[in-house]
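1. for reference, the sequence and a predicted model appear below.
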Amino acid sequence: MTDEEIGLAKAMLADGIKNDAVHFYFNRADRLLSPGRITQIKQGKYGAAVPAASRAEVDAFVADWKSRQPAGAVPTTGHPADAETIAALFEVVGGSWKVRLGETDKAECKLNFRLAPLDRFAGVIKTIAGFANNKGGYVLFGVRDETLIAEGLQETLFTDTDPAEINRALVGSLDPVPHVTKVTVAIAGAEIGVLYVEPHEHAPVVALKGIGNIVSEGAIYYRYVGETRQIKPGELRQIIAIREQRAVAEFSQRMMRVAGGTEATLNLDTGAVTGKAGAFLIDRDLLPTLQFIREGDFSEAKGAPALRLVGDVEAVDQQERDRIRVIRDAVTPDAVVRNFLRDEVVAHPGQYLHAQAHGANKWLPIWYYLRQANVEPEVMAAELQERVATHPSSRDAVVRRLQGGDSAFKDHPGRPAQLREAFARGEVVAPAGVADDLAFANAVMGLPAAQSNIAQFKPLLLACLDRAQGHDQRSGLRRSAIYRAACRVDELLHR
């Protein structure tokens, strides 16, 4: 913060304005300011020698600030993807709302949005890769790049596009996949579409394939001021240096924890796992089958990644060896549905909810696992909202269901409606084969709350799922229907 800003903040704090409100005046999209900075000013730890501004200076500053804000602006939390933070990118110039700093290394303007065919989206993919390899940034749709004026989107295509479709385009084009948040904001009545790209912690992001004449296979793109192009040696060396520094820091921290006894070491030659509290031995025959699964915050500080050992292990002490089994495997969508349909009691039910933030499936059972975890819906919803999700739209879908906003209920006409009428009469006949599975699952989606003996549908859906394990499109369609039908049974039994 400049001395002038510090003086203004001091005067506002002296007038009794709360810290978060003061923070709102000085936080900008192009310069995100930590709320702790305002606390430091209030405590005299930051800018202690700067005098407070006068009342007239504060009034003039506030009046000027308000004249530059979109109508209806409210305090921002400071998150880069907040609508208010994005609105702060714009200002009034000559009666028009324009991008405040123009096209920079953090902002790119596009008048129109097109996801398909992929060639039409190639320029955006290239820009997203460039932002991810630098400091992150915004792709602004509905803004004319020549004038930087917010004209607004002329179609609803951006609003109607599922974020999962955007993610699928990125998954097939870039590795590692950048984290992108889709937002729609109103700037003086003009609807602006925004893709906020986070800086990737495992850069460089590399193009997997060529797309038209814009994206080249194997290229590393970087966002420079006003343009995205292939990275220069200096920036690439910087990315590599940062990765090396992070790897050394993580290794040093882990070795300190091992030395302090808070973590154990695994000898991959002998299978011996040794720690301060004791030791166990993994059978040598099992060593090649072990999986190391990266997960968030299940055993360390919240939000920190950890590694979980999955496989058969053998405990060792001085007296005896007992065979034990680590129960939990990698949580897949299929496992979430199957364990519910089989009434399995799982070792870590909360992980069956957390895992849904990292897959494309929006319809997986939740209430069954919530009961096992003995957690209130609003508590689990808050946990999920705090997590960095590989598929934000899937996480948000789970949150909406936990908050009572969405239901798996869907009323299908035709054959499914006839089956529901039979269900209501107590006539539940198992589907005879693949040809009947889709209609049966669609019928189960429409089960009313008054339906009796809901549990009888579990083994029937499980049999349908067993027949839908192919890799063809029809099998995928049946699986999607079965998953949602399982969700309807889940909410009727356990919600």
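-> Thanks, I have it. Bear in mind the structure is a predicted one, so any value in this text is a computation, not a measurement. Residues are numbered from 1 along each chain as shown.
2. drop to CA atoms for contacts and neighbour counts, all remaining ones
-> OK.
3. all helices for the stretch 101-250 of the chain, in order.
-> Using DSSP state H, counting those that start in this stretch, the helices of the stretch 101-250 of the chain run over 118-133, 157-160, 163-171, 233-260.
4. tell me the contacts of the residue nearest to Ala107 when sequence neighbours are not counted?
-> Nearest residue to Ala107, sequence neighbours excluded (CA to CA, 6 or more residues apart in numbering): Tyr138, at 4.8 Å. Neighbour list for Tyr138: 106-108, 194-197 [criterion: CA atoms under 8 Å, 6 or more residues apart in numbering].
5. pull the most distant pair out of those residues.
-> Largest separation among the contacts of Tyr138 by CA to CA: Lys106 and Val194, giving 12.4 Å.
6. give me the subset of the contacts of Tyr138 lying in strands.
-> With strands taken from DSSP state E, the overlap with these comprises 107-108, 194-197.
7. okay if I get the residues you listed as TSV plus distance to Arg294 and neighbour count?
-> Putting the ones in strands among the contacts of Tyr138 into TSV (distance: CA to CA, whole Å; neighbours: other CA atoms under 10 Å) gives the following:
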residue	distance to Arg294	neighbour count
Ala107	32	23
Glu108	33	28
Val194	30	25
Leu195	27	22
Tyr196	25	25
Val197	23	26
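8. before we go on, here's another structure to hold up against the first:
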Amino acid sequence: MSQQTEGIWRSLDRTEVALIKRMKMNGLPRDFIMSFFVRPGRKISAAAPNEIIKKFPDISPASNEEVAQFIERRIRETSNSDRNHGFNPVSSLRVHEILDLTSDGQSALPGFESHFAEFKREIPAEKAGKAKIARSMASFANNNGGYLFFGICDDGHIIGIDDSQNVERFWNDISDVVTRNFSPFFPWERSVVEISGKMIAVIYVFASDAKPIYSSSNFTKHIEEGSIYFRYNRSSEKIKAGDLFNILQKRDQRVAASALAEGAAVTQTSA
């Protein structure tokens, strides 16, 4: 752990100060910044994001890449914890936390749409649109999981979904597309949440424990049989060789560790 700072900043280490500096310099809202550092039993001054730049001139800001990796890791850690403890990642509380809306409900996370989130203005009605959603879901499952929000523009402006849209039909349709065209099965959750009087639809895809997820058939021009899709920055694309190698290597390591554990258990039973 990096050396901690003093006074009202004593609970922040120097690495965290560097991260907060860059997040503040990038114009991220104070409450959004604080949400990544405050946790049970830990108190941090609410003035930290606004004063930290002048308070610690000797600490250089973190890079944008370091901030992006930090945010992604913290959201992934929270989502994994939610899954393990039965907490619903698409509950109203969680969605509000993730979007970190301002009081007027019109400001979402600057630059949030990246590795772990995708914004859509509306729920797709055509097969091609549903194919793109299913492809994005598979790509999230092959990476670290992520959210799809419907009723939010690319710039984060919330417009909501039209009351006339049949959300339940969409859930059934997208479930059918995913089940028929991707294997093995990967878990996901769905919900409709009210944000300041506007309804948005939300999908959360868990990182799969059975990677890689691959397309088992052709469906429109957007899903190609035998393809493995992976979430890159702001896009879902066919996986690159290095990322596929990493997935397969981790899978082999899990299999080997499981085999060793089973062997050890048999040996202890025999003894």
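-> Yep, it's here. It should be emphasised that the depicted structure is a prediction, and the values quoted were computed from it without experimental measurement.
9. that older thread, from the ones in strands among the contacts of Tyr138 of structure 1, pick the one nearest Asn133 of structure 1.
-> Closest to Asn133 of structure 1, out of all of those and judged by CA to CA, is Val197, at 9.9 Å.
10. which residue in structure 2 aligns with the closest one?
-> Matched by TM-score structural alignment, Val197 of structure 1 corresponds to Val205 in structure 2.
11. surely that match and Met137 touch.
-> Yes: using CA atoms under 8 Å, Val205 of structure 2 is in contact with Met137, at 6.2 Å.
12. Ile133 of structure 2 and Val193 of structure 2, how far apart?
-> Distance, Ile133 of structure 2 to Val193 of structure 2, by CA to CA, to the nearest Å: 19 Å.
13. which residue comes closest to the aligned partner of Leu236 of structure 1 in structure 2 once chain neighbours are left out?
-> Residue correspondence to structure 2 (TM-score structural alignment): Leu236 of structure 1 is matched to Leu244. Nearest non-adjacent residue to Leu244 of structure 2, counting by CA to CA, 6+ apart: Pro212, 7.8 Å away.
14. Ala169 of structure 1 too?
-> Leu118 (7.6 Å).
15. translate the one you found into the numbering of structure 2.
-> Checking TM-score structural alignment: Leu118 of structure 1 goes with Lys127.
16. how close does its match sit to Ala134 of structure 2?
-> 10 Å.
17. the two: which is more packed in?
-> Ala134 (22 against 15; other CA atoms under 10 Å).
18. doesn't Asp176 make contact with that one?
-> No: the pair Ala134 of structure 2 / Asp176 is not scored as a contact, 9.6 Å apart, by CA under 8 Å.
19. rewinding a little: what sits against the match of Val197 of structure 1?
-> 137, 140-141, 145-147, 186-189.
20. now with 10 Å, please.
-> Going by CA atoms under 10 Å, 6 or more residues apart in numbering, Val205 of structure 2 touches 79, 89-90, 116, 136-142, 144-148, 186-190.
21. got it, and Ala264 of structure 2?
-> 258, 270.
22. need the counterpart of it in structure 1.
-> Checking TM-score structural alignment: Ala264 of structure 2 goes with Met256.
23. what about that match, distance to Leu266 of structure 1?
-> 15 Å.
24. could you do Pro333 of structure 1 as well?
-> Taking CA to CA, one finds Pro333 of structure 1 at 30 Å from Leu266 of structure 1.
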